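In: Using only what follows, build the 3D model:
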Amino acid sequence: MKWVTFISFLFLASLAASKHLPRRYRHAGHQDTIAQATEVTPDEFRGIALVISSQALQQATYEEVSKVKNDIVELQKKCAADEKSDPECTKPLGTVFLDEICHEQEIIAKYGFADCCAKVDPERKDCILAHKNGTQGFIPPFQKPSAEEGCKAFEADPDQTMGRYVYEIARRYPFSKTSSIFAGARKYKEVLTTCCKEADKDACFAEKATEVSKYLRKEFARQKQICSVHRKLGEVPLQALKVALISQKFPKADFPTVLKLSADIVHAYTECCKGDTLECLLDRADVSKYVCSHQATLSSKVHDCCEKSLLEQGDCIAHSENDDKPADLSPTVREFIDNKEVCQHYADNHTLHQAKFVHEYGRRHPELSPELLVRLGKGYGDLLEKCCALENVVECLGHGEAELKKHISDTLEVVKKNCELHATAGDYLFQNELLVRYTKKAPQLTFDQLYEYTKGLTKAAAKCCHEDEAHKLPCAEKYVSFVLGEICREHEIHHINKQVCKCCGDSLTFRRECFSGLGPDPEYEPTPFASDLFTFHPDLCTADPEVLKRKKQKQLVDLIKHKPTITDEQLAGVIVDFQGMMTQCCEVADHKTCFETEGPKLIERTRTAFGES
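Out: Predicted coordinates for the structure are as follows:
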């Protein structure tokens, strides 16, 4: 679908005169300046300056970055007091940040920015952004202080401690949103405030600081996934999903507004993905301001978000509940089915008509996932291609409507079956089932990778299967899409196989269906049998239960990699045989001798069952 085409068309045709257009659509002379940076508090502006400087000067020391940050803050104070006090006061904010970096001659010479600073914008800006490196390990791993040392530093100078924390995070994630780093810093400050009062500081930090790290890793992973999709598939799939999601979140919003917001949000993604995190921040702030100034026509659910600081509004709005459907909204979208004129609308602009369908269907069905809505939009387009070539258009569309409804019911049935399996099997056996499936699909992945991905899918089932019917499907598709996105990011770095490549590269919204349809990799050469492939140690009888579970899962994966075409019956037989050996050997005093005797017998029986002996 040519989403870029219709969004551009709609902006030119319908929104060009809007006084509410974001900054990039306004007159070129109207831009954010440092003198206007009063919409955030002084502390927030200092934080922004620190984040942007740390992300640009990744290899610089904290002291060097602080020098740049302090100069920017002082300039902002000066310009706020008198906009005519310095020529920098009326320059675009992004230009001022680059000017301040390039004024530091020693720093730019030391870290290789001299050539960039000799250029003029936009070449200067592009050059500096091109230096950003988000590769893991580019900045050495952070050496965490002990709990005691961290608390002493925090008590002595809270601002310095938090500043260093923000600096260390920002320089390692130069493409990440400022708001995510701020959110992580707020959470970490709460950890310091709480844990430094505890007698057992180490235990407190081990629990609470780990949660902050998990939060940040997931946030950054999600942002990297967006950039991966943007890099490989462009803005199209991201805009399509946003149209669906915003239609559900703001069902009162009219179609042009939904398109406007979706384009604005994806444009912010584009800026962050190319490393222009300041422009990304400003774009997101514009979206927040627009939403908060149009609450009456958009949503009654964002009031509390709009009471927060500008830096917190965006993420809060993104996670806000869907607004209630308008009372006068018709229950169905018959105008897209019972109307011959739809063919003319479709002929006039294919993608615009499909987008209207997604919008109208989405605002009526918050219980469906955005991914499913986009798939329905694609199905509706295919239906029009078929029916509009026939004489009995309405009759054909009526039959086709049943196909769209079947796709919805099929999707819900997949979720239902997986939830039933999870309810019956529990987390451990459910994950084992997923390990079998995904080892067959992608045997090139290591056990640790397969374990983490299937653990993520198991957590999705544990969380989403307990949701009510209004939230179950959106929850499931969201979390499953995240895990599949992580697999695709891994594939982008290290090629997995051709069938995974196809699923990752063809369609974002059909990705889950594609992965579900994969069988054993046809080009995979199974791991040859070796005597040490399956080893049975006495610690199988004495290991911690969780450790033992993982050991068994490792052997399960090794077995599938050796025999990816194994049938369910063969696998069940091997598992029963293995459990029997475990019971037998763990009941005798000499575990070691028993395993040495019975282990080879088990292997031989297994190979015979596989037709290998």
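
In: use CA for all of it now, contacts and neighbours both
Out: Fine.

In: Secondary structure class of P526, three-state.
Out: Here P526 is recorded as coil under DSSP: H, G, I helix; E, B strand; the rest coil.

In: neighbours around the residue nearest to it when sequence neighbours are not counted, how many?
Out: Using Cα to Cα, 6 or more residues apart in numbering and skipping residues adjacent in sequence, the residue nearest P526 is H562, 5.0 Å away. By other Cα atoms under 10 Å, the residues close to H562 number 18.

In: cool, the one 4 residues further on as well?
Out: Neighbourhood size, I566 [other Cα under 10 Å]: 17.

In: what about it, which helix or strand?
Out: Using DSSP states H and E, I566 sits within no helix or strand.

In: Would you check how far apart the nearest residue to it once chain neighbours are set aside and D276 are?
Out: Counting by Cα to Cα, 6+ apart, I560 is the residue found nearest to I566 once chain neighbours are left out, at 7.0 Å. From I560 across to D276, the span is 45 Å (Cα to Cα, to the nearest Å).

In: Buried ones in the helix or strand harbouring Q449, by neighbour count?
Out: In this structure, Q449 sits in helix 447-464 according to DSSP H and E. With burial defined by 16 or more other Cα atoms under 10 Å, the residues of helix 447-464 counted as buried are 447, 450-451, 453-462, 464.

In: Pick out whichever of the residues you listed sits closest to C306.
Out: Closest approach to C306 among those (Cα to Cα): C464, at 28.3 Å.

In: Wait, the closest one touches K472, no?
Out: Yes: the pair C464 / K472 is scored as a contact, 5.4 Å apart, by Cα atoms under 8 Å.

In: circling back: pull out the buried positions in the helix or strand that the helix holding Q449 is followed by.
Out: Remark: after helix 447-464, the chain's next helix or strand is helix 472-493, criterion DSSP H and E. Within helix 472-493, the residues that qualify as buried are 472-489, 491, counting by 16+ other Cα under 10 Å.

In: For the comparison step, fold the sequence that follows:
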Amino acid sequence: MKLLKLTGFIFFLFFLTESLTLPTQPRDIENFNSTQKFIEDNIEYITIIAFAQYVQEATFEEMEKLVKDMVEYKDRCMADKTLPECSKLPNNVLQEKICAMEGLPQKHNFSHCCSKVDAQRRLCFFYNKKSDVGFLPPFPTLDPEEKCQAYESNRESLLNHFLYEVARRNPFVFAPTLLTVAVHFEEVAKSCCEEQNKVNCLQTRSKVMNHICSKQDSISSKIKECCEKKIPERGQCIINSNKDDRPKDLSLREGKFTDSENVCQERDADPDTFFAKFTFEYSRRHPDLSIPELLRIVQIYKDLLRNCCNTENPPGCYRYAEDKFNETTEKSLKMVQQECKHFQNLGKDGLKYHYLIRLTKIAPQLSTEELVSLGEKMVTAFTTCCTLSEEFACVDNLADLVFGELCGVNENRTINPAVDHCCKTNFAFRRPCFESLKADKTYVPPPFSQDLFTFHADMCQSQNEELQRKTDRFLVNLVKLKHELTDEELQSLFTNFANVVDKCCKAESPEVCFNEESPKIGN
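Out: Model (predicted):
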């Protein structure tokens, strides 16, 4: 089995998204071929992820049967793409095959989804996912020797088990993100199993946590409860624990990096160690800063020294480093404050519509579902963070993860040149790069279709969540169609849509009302 080659590793499995999102309307078809190729190359892994996320209670053996069936389907279609079954969207095929597994829908209580078709069935499977996975057994663990024996004897089986267990516990994580985790898992297994001391290698991302807990009194006052947990849960708990307060006797700046006459010589002697020490000292003095902001500071310091150490008077040049650090932090802080002000002024729904417009303008080539999902995640970041005392670090960390996921998609299929540029820029400056992007000028909107502005009485019967999803999809498709309009003009059209829905759902005959009012929305 060929594992997808992805660079980098997305560390936290945080946000909500539907896996295996594929184009469902003509305006999303532009990336269809590249998406198809991605699926064909990774059909086994994608099937594992999708099945484990849709039917979390399913056994590994049940999953293996579906994988075999999907591989056979792929082989048939690769041999003859004219077969009627090969014209279907892969996600529809997958769900049809899940529903066709004898007794499975009844056994795992999703037969109500199997009575639906196409988009309605996809939504049903999506809403059937359970974020609270307390019903699943603890994550299975092997000791290092057993893990390496399993890897050496049957690499595919070990990776499949790992992906299955991770996916069913993270039902809303985007498939490429989980594939990245699998790549990282394999890299660690392959590297450590070749070491003479396998145990030591595999128990190191464990030794660190044990060391932290053995020194918890001097390291942090906020990890006591984490250190009382078992090893599998301990690491994640420590990672997610609140930041410790800065020691009262620790100055805000470490003079040896800006005041010493020998900074350039120390850097040249051992650059990696020198910048690692700088990162450590600056980070512990500024626990209020986000990870991306700290990385920006490090990069600014590197660039500053590269220039200063080539001048006649290096100390006189890098003496003003703190001013540069404060300048970039102030810039990042203002950006977050402005975003949180947006949240306070617009409210949760208003902010979501703002980001749906913005994300669709910078990446209109994405499918409607992908854009809706990214917009939801961005709003989750602000609703989670903008009321916290650590507002800046929280927003900067979580919003950067949304752009990280966007770049994960871009790595598999290039979205457009501007997005590609931001994704390839220095990680620390990725978010500022995205924030500065304007509407993609290379995008050619799809032909006008009145279908987008045609609504029916069933709009009024939609439940709150379903109605919200339809509303979000309408806004994204509106932006794709009328890409040249300003944000204000798009908001006006969207307001017209909301008013029509409100008016017609209160009318005596909603269908008649929609027939009369819907055509006016796009004018």
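
In: Let me see the TM-score of these two.
Out: Superposed pair, TM-score by TM-score structural alignment, normalised by the length of structure 2: 0.63. Supporting alignment: 390 aligned residues with a Cα RMSD of 4.2 Å.

In: about what we covered before: would it be right to say that the residue nearest to I566 of structure 1 lies in a helix?
Out: Yes: looking at I560 of structure 1 with three-state DSSP, it is inside a helix.

In: Give the equivalent position in structure 2 for R550 of structure 1.
Out: Here R550 of structure 1 is matched to R469 in structure 2, going by TM-score structural alignment.

In: what number of residues lie near that match?
Out: Residues lying near R469 of structure 2 (other Cα under 10 Å) number 16.

In: same check, this time on G316 of structure 2
Out: Counted with other Cα under 10 Å, G316 of structure 2 comes out at 13.

In: tell me what the host helix or strand of it is packed against?
Out: Using DSSP H and E, G316 of structure 2 falls within helix 314-318. Applying 3 or more Cα pairs under 8 Å, 6 or more residues apart in numbering; DSSP states H and E, one finds that helix 314-318 of structure 2 contacts helix 291-308.

In: SS state for the counterpart of E508 of structure 2 in structure 1?
Out: With TM-score structural alignment as the criterion, E508 of structure 2 lines up with A589 in structure 1. Three-state call for A589 of structure 1 (three-state DSSP): coil.

In: And for P145 of structure 1?
Out: Counting by three-state DSSP, the backbone at P145 of structure 1 sits in coil.

In: Tell me the counterpart residues of the helix holding Q449 of structure 1 in structure 2, please.
Out: Across structure 2, the stretch matching helix 447-464 of structure 1 (TM-score structural alignment) is residues 368-385.

In: Quick one: average offset of that stretch versus structure 1, please.
Out: For stretch 368-385 of structure 2, the mean deviation from structure 1 after alignment is 1.0 Å (mean Cα distance after the TM-score superposition for structure 1).

In: swap in stretch 465-481 of structure 2?
Out: Counting by mean Cα distance after the TM-score superposition for structure 1, stretch 465-481 of structure 2 comes out at 2.0 Å.

In: thinking again about what came up before, run the chain-centre distance for the match of helix 447-464 of structure 1.
Out: 10 Å (Cα atoms, centre = their mean, to the nearest Å).

In: I560 and D276 of structure 1: which is more packed in?
Out: More neighbours surround D276 than the other of I560 of structure 1 and D276, with 26 against 22 (other Cα under 10 Å).

In: With adjacent residues omitted, what lies nearest to that one?
Out: D276 of structure 1's closest residue in space is L129 (Cα to Cα, 6+ apart), at 6.8 Å.

In: so the aligned partner of K406 of structure 1 in structure 2 is in which element?
Out: Under the alignment defined by TM-score structural alignment, K406 of structure 1 corresponds to E327 in structure 2. Counting by DSSP H and E, the element that carries E327 of structure 2 is helix 321-362.

In: Measure the mean distance from that helix to structure 1 post-superposition.
Out: Following superposition, helix 321-362 of structure 2 is found to deviate from structure 1 by 1.3 Å on average (mean Cα distance after the TM-score superposition for structure 1).

In: so how far is G375 of structure 2 from the match of R550 of structure 1?
Out: Distance, R469 of structure 2 to G375 of structure 2, using Cα to Cα: 12 Å.

In: Need the nearest residue in space to the most centrally placed residue in structure 2, chain neighbours excluded.
Out: Most central in structure 2 under Cα atoms, centre = their mean is E405, positioned 3.6 Å from the mean C-alpha point. Distances taken as Cα to Cα, 6+ apart put T177 closest to E405 of structure 2, at 7.3 Å, once the chain neighbours are dropped.

In: if I read this right, that neighbour contacts G408, doesn't it?
Out: Yes: because the distance of 7.1 Å satisfies Cα under 8 Å, T177 of structure 2 is recorded as touching G408.

In: What separation is there between the residue nearest to I566 of structure 1 and D324 of structure 1?
Out: For I560 of structure 1, the distance to D324 of structure 1 equals 48 Å [Cα to Cα].

In: how about T279 of structure 2, what's its match in structure 1?
Out: In structure 1, T279 of structure 2 lands on V358 (TM-score structural alignment).

In: need the contact list for that match.
Out: 243-244, 373-374, 376-377 (Cα atoms under 8 Å, 6 or more residues apart in numbering).

In: Columns distance to C305 of structure 1 on top of those residues, output as a markdown table?
Out: Formatted as a markdown table, the contacts of V358 of structure 1 follow (distance: Cα to Cα, whole Å):
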| residue | distance to C305 of structure 1 |
| --- | --- |
| V243 | 21 |
| A244 | 21 |
| L373 | 26 |
| V374 | 28 |
| L376 | 31 |
| G377 | 31 |
